[in-house]
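Novice: next comes the sequence, and after it the predicted model I'd like to discuss.
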Amino acid sequence: MPEFNAPLRDMRFVLHEVFQGPALWARLPALAASVDGDTADAILEEAAKITGQLIAPLNRSGDEEGVHFAQGRVTTAQGFVQAWQTYREGGWVGLAGNPEYGGLGMPKMLAVQFEEMLYAANCSFSLYSALSAGCCLAIDAHASDALKATYLPALYSGQWAGTMCLTEPHAGTDLGIIRSKAEPQADGSYRVSGTKIFITGGDQNLTENIVHLVLAKLPDAPAGAKGISLFLVPKRLVGEDGSLGETNAVSCGSIEHKMGIKASATCVMNFDGAVGYLVGEPNRGLAAMFTMMNYERLSIGIQGIGCAEASYQNAARYARDRLQSRAATGPLASDKVADPIIVHADVRRMLLSMRALTEGGRAFATYVGLQLDIAKYAEQPEEREAAQRLVALLTPVAKAFFTDMGLESCVLGQQVFGGHGYIREWGQEQLVRDVRIAQIYEGTNGIQALDLLGRKVVADGGQSLALFANEIRSFCETRPPLCEPLLHALAQLESVSQWVREQATGDANAVGAASVEYLHLFGYVAYAYMWSRMAATARERREQEPAFYEAKLATATFYVERLLPRVLSLQASIRAGSAPLYQLPAELF
């Protein structure tokens, strides 16, 4: 049976030593009074216990049992209700939520590390919490004070849960063609009608109410995305005193039978004139929903890191124990019939690739969390603006690169096990199945790549990229470890960015043809920056804890020498342009 133990030492290294989170929080008045280094460590310690001891043991059983659907109701796998009760009593849903409504107000830097633990322990369970947290974020940012006061406390406490209802059977990425409608009523409410699919947690038996955020169109709405509004539609109506009333006209029509995340209820939801309340301004719903979507995109990116970490832990344990053949240099375990497979070069290649990508991702996720904290809490407007531009630039990279590398790492972890990796009892095949969805939902990775290159680089004129590049160059002024290859890779990224911008002026397909390779190129450069920062910190402190810091330096070297060179082939693919994609006529596919 696989185990999960939260990588607390590595998390503290990134949070405290590399990015100096407590020092940042101390200068942000909104955080200074509520969190410091000791508080953060205590939260991470408790998070490690609840994810490792309560939630992780339900991962395999939940996958095998799945969710049940009968008479329009969803029942979660055995143990989930009890685990949710303990989970919500700890205040974990509202960890980073607004304290005014019962959230704990913790920084995002800390929250992303908790989310990684949660996804590593149990992807299916974590999704119920992640959707609720994102729902809270959108309500807090855009809803009326009355809606906030009515719904946020119960959502933050985990007494109620939230969903995000966007996709329809005919409308996925192109939300401008949705058909769901909302009819205004005399009392200021709306009657929402339509069908939504792929709704995570659309129905479940964990909470006494479910709050759906639904995209729909008003009768006089303009065509396309500019005519979308956002509505809050509760499963059960809520009285003025917060008490629950009758069931609303919203129901689960069916659940999906999926490749992975089988203990997460993915529902078809029918709204049949359900009572709803406008969130934000009419016809501005997509902008309001993007508050939640961007949160979920970072969260789903972290799903890739969490699954990769779980896979690495399993594979490293197995590689130290599994005896097969002798080392190329001669027997190393002469008292045994064979050497452990960790002596073999290819096994080391796979394990080091997993480790380098996962630890690089953890650092990058924490860095994005740092920028989110600055964007939200910094006192100086120019500091908030710069951080927000970086968040906008880096969010599609985080979602897509974390999950692409997460799948790569989970497949490598499965490969370390050989035939045993294909067998259920070891847990590796479930991680491959569970992480696969992360490249698809919350905007496919191809869409993230288009967003990055088309909107954040080409349309932006490269200004946000220049902001990130200038930060890297400023860091490298003191010539810390690994900066030479980092700066060389950064120069390649900037050169390719300029080339694509030039191509886009005369080729409508230029951005689409280059986007996925470009996002990967960006991701490898970003990880190189993270590894340079981690290596600089490790070199300064290696006398204090030699084993930990030397391992960090060795992994950094592996990343730069064996993984960062991938940028060379990516650059060549991008510069091939769009022509090779369109030489084959559509009818010949």
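Specialist: Perfect, thanks for sending it. Numbering: from 1, shown residues only.

Novice: only C-alpha atoms from now on, for both contacts and neighbour counts.
Specialist: Fine.

Novice: give the contact list for Tyr277.
Specialist: Gly188, Ser189, Tyr190, Phe231, Leu232, Val233 (CA atoms under 8 Å, 6 or more residues apart in numbering).

Novice: switch to 10 Å and redo it
Specialist: 143-144, 147, 182, 184, 188-192, 213-214, 230-234 (CA atoms under 10 Å, 6 or more residues apart in numbering).

Novice: what's the helix or strand for Val192?
Specialist: strand 190-200 (DSSP states H and E).

Novice: hang on, the earlier thing: which among the contacts of Tyr277 end up buried?
Specialist: 143, 147, 182, 184, 189-192, 213-214, 230-234 (16 or more other CA atoms under 10 Å).

Novice: for comparison:
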Amino acid sequence: MTFRAPVRDLAFALSTVGHDALVKRAFPELDADTISAVLEAAGGFTTDVLAPLNRRGDLDGAKIENGVVRAAPGFAEAYRQFAEQGWNSLAADPQFGGQGLPKAMELAVFEMVHAANMAFGLCPMLTQAAVEALTLHGTEKQKRLVLPKLVSGEWTGAMVLTEPQAGTDLAALSARAEPDGDGGYRLYGQKIFITWGDHDATDNICHLVLARLPDAPPGVKGISLFLTSKHLLDDEGNLGARNDFRPASIEHKLGIHGSPTCVMLYEGAKAELVGEPNQGLAHMFVMMNAARLQVGVQGVAIAERAFQQALAFSQERRQGRAAWAADGAIWGHPDVRRMLTLSKAKIEAARGICLTTGVLADIARLADTEEERAAARARQELLTPIAKAWSTDVGVEVASLGVQVHGGMGFIEETGAAQHYRDARIAPIYEGTNGVQALDLVGRKVPMAGGAVMRELCAEMQVTAQTLADTAELAAVGRRLAAGVGALERATEWVLANGGTAAQAASTPYLKLAGDVIGGWFLGRQALAAAGASDPWLQSKPALARFYAAQVLAGAPGLADSVCEGAGDLEHVSPEALAG
């Protein structure tokens, strides 16, 4: 199935999440024609260059040969084109060679990249996360020698956290950094699951590594962040001898076969401290939060790719007597149409959440007053775990529905539908499992300012619900959204009043409830923007909002009930009872 970059959907979504107002205030030199040209060019590149490599990357994958990782066939050349055309530098600071475009535009471009080829997109995604970390916490020398190379894409970056005994629990990290006597450090240890930790697409790779100094306190308070590169650098940033770290193997994974996931060995690698000693986890969180938002975008992207394939198949496949298709195409079967419409609605909802989080990131940096910046920062922090977890759950759900639409053919690898499902399944796991995102939401983000950030968001959503209720063709959406926001408010007050283990047990249903309602809010806003339009494409937006309201928002009160049950019987369930 030929991939079609969703340029029009992305442009419309940007226009409804506050991007236009942001551009007018903070990017006055950026006009509508330029935005359109960037999206169209990215759509062409992803469609023509990256999408055709997706299946080959899945079948052939990355390889390790004589200690060297070889990218999947065609990936290295595609990466060189990607960097040369400037796609790596969209939102980076111009002082380091970036183009200084809005974050939401970068996310829109990267949605197309991930949809075309998710395994490929992981490489520049992690490079951008490294750029953000070094921009905030790097030394002047690191910014001068390393940042421009990462921004341009001449070099790539990798995030190096996990060890065999330390996955989510970073307090268990044992990699060590020993002073070398010359103001630098030597790194020792083994790391696993290092995405694009080694490859042959660029001459150099910069690793941001968590490790412990000799006198570090135990736990997460004793972790520092270090920069080390595949090749040693001289004082002008020129590449020298190979550094003392190497890939021991690459993982054999369920999906994203084109992305080399490496076991890395650090055997005295020369490194530099990034930021302050023993503050590495806080510094790394800059990189992790950037990656978490991008992973949310991956969820949207893989859902879009799976949906496109399933929609095309539904119009080609003839089976049985279709109620709404005289030619027997399965698109005419009500349940097939239900699955596809639900998929499209959830894609639009997740896209709205992710792009809004990107807009907030720019407002938090560029707004005129500290009050505005602080409010945007707080809402960005609130939405980030929802963007990551809810959107990646949507990716898996839609990819699974795509297999279902294909029927038995979806379970056959040759159709390609199974690849999207396999690729999607990692996104709820890496960059902090979705369960961890839910714990972060109820434990840290909802309680911010005594719950004021979520309460203010709910109040804003209720205003939209009233506007929808006052619009004849959208009145049902307004009623459902109002009830959904009411359910979220009730669940939020319960979380704030209880906390602890009870809130932890309810965290996943709470995050789902929040995503369902906030996603419905974005669909309602799109519907209002398109109301009364004569264009059939725009007319689909109110229809999607009505369908989502009936199929998803209608379940919000029940989800709130689930949240308010807290731990229920969980504390008393035993493995023996479950095993039977």
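Specialist: Happy to help now that I have it. Since the structure is predicted, the reported quantities are computational estimates derived from the model, not experimental observations.

Novice: drop the TM-score for these two in here.
Specialist: Once superposed, the chains reach a TM-score of 0.96 (TM-score structural alignment, normalised by the length of structure 2), with 572 aligned residues with a CA RMSD of 1.5 Å.

Novice: all strands of the stretch 151-300 of structure 2, in order?
Specialist: 156-160, 176-179, 185-195, 205-211, 224-229, 231-233, 239-242, 245-250, 261-274 (DSSP state E, counting those that start in this stretch).

Novice: can I get these in a markdown table with distance to Thr492 of structure 2?
Specialist: Formatted as a markdown table, these follow (distance: least, CA to CA, whole Å):
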| stretch | distance to Thr492 of structure 2 |
| --- | --- |
| strand 156-160 | 34 |
| strand 176-179 | 42 |
| strand 185-195 | 35 |
| strand 205-211 | 35 |
| strand 224-229 | 35 |
| strand 231-233 | 50 |
| strand 239-242 | 53 |
| strand 245-250 | 43 |
| strand 261-274 | 38 |
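
Novice: counterpart of Ala47 of structure 1 over in structure 2?
Specialist: By TM-score structural alignment, Ala47 of structure 1 lines up with Ala42 in structure 2.

Novice: A helix includes its match, no?
Specialist: Yes. Under DSSP: H, G, I helix; E, B strand; the rest coil, Ala42 of structure 2 sits within a helix.

Novice: okay, now it: neighbour count?
Specialist: Counted with other CA atoms under 10 Å, residues neighbouring Ala42 of structure 2 total 22.

Novice: same thing with the one 4 residues further on?
Specialist: Residue crowding around Thr46 of structure 2 was assessed by other CA under 10 Å; the count is 26.

Novice: residues in contact with it?
Specialist: So Thr46 of structure 2 contacts 3-5, 40, 52, 78, 82, 109-117 (CA under 10 Å, 6+ apart).

Novice: how about Ala475 of structure 2: what's its closest non-neighbour residue?
Specialist: Ala469 (3.9 Å; CA to CA, 6 or more residues apart in numbering).

Novice: the one you found against Ala483, yeah?
Specialist: No. The pair Ala469 of structure 2 and Ala483 fails to qualify as a contact (CA atoms under 10 Å) at a distance of 11.6 Å.

Novice: so what's in contact with these two at the same time?
Specialist: Val477.

Novice: chain neighbours aside, what residue packs nearest to the residue mapped onto Pro340 of structure 1 from structure 2?
Specialist: Aligned counterpart of Pro340 of structure 1 in structure 2: Ala329 (TM-score structural alignment). Leaving out its chain neighbours, the residue that sits closest to Ala329 of structure 2 by CA to CA, 6+ apart is Arg318, at 4.3 Å.

Novice: how about that neighbour, what's its match in structure 1?
Specialist: Match for Arg318 of structure 2 (TM-score structural alignment): Leu323.

Novice: got it, and Gly280 of structure 2?
Specialist: Match for Gly280 of structure 2 (TM-score structural alignment): Gly285.
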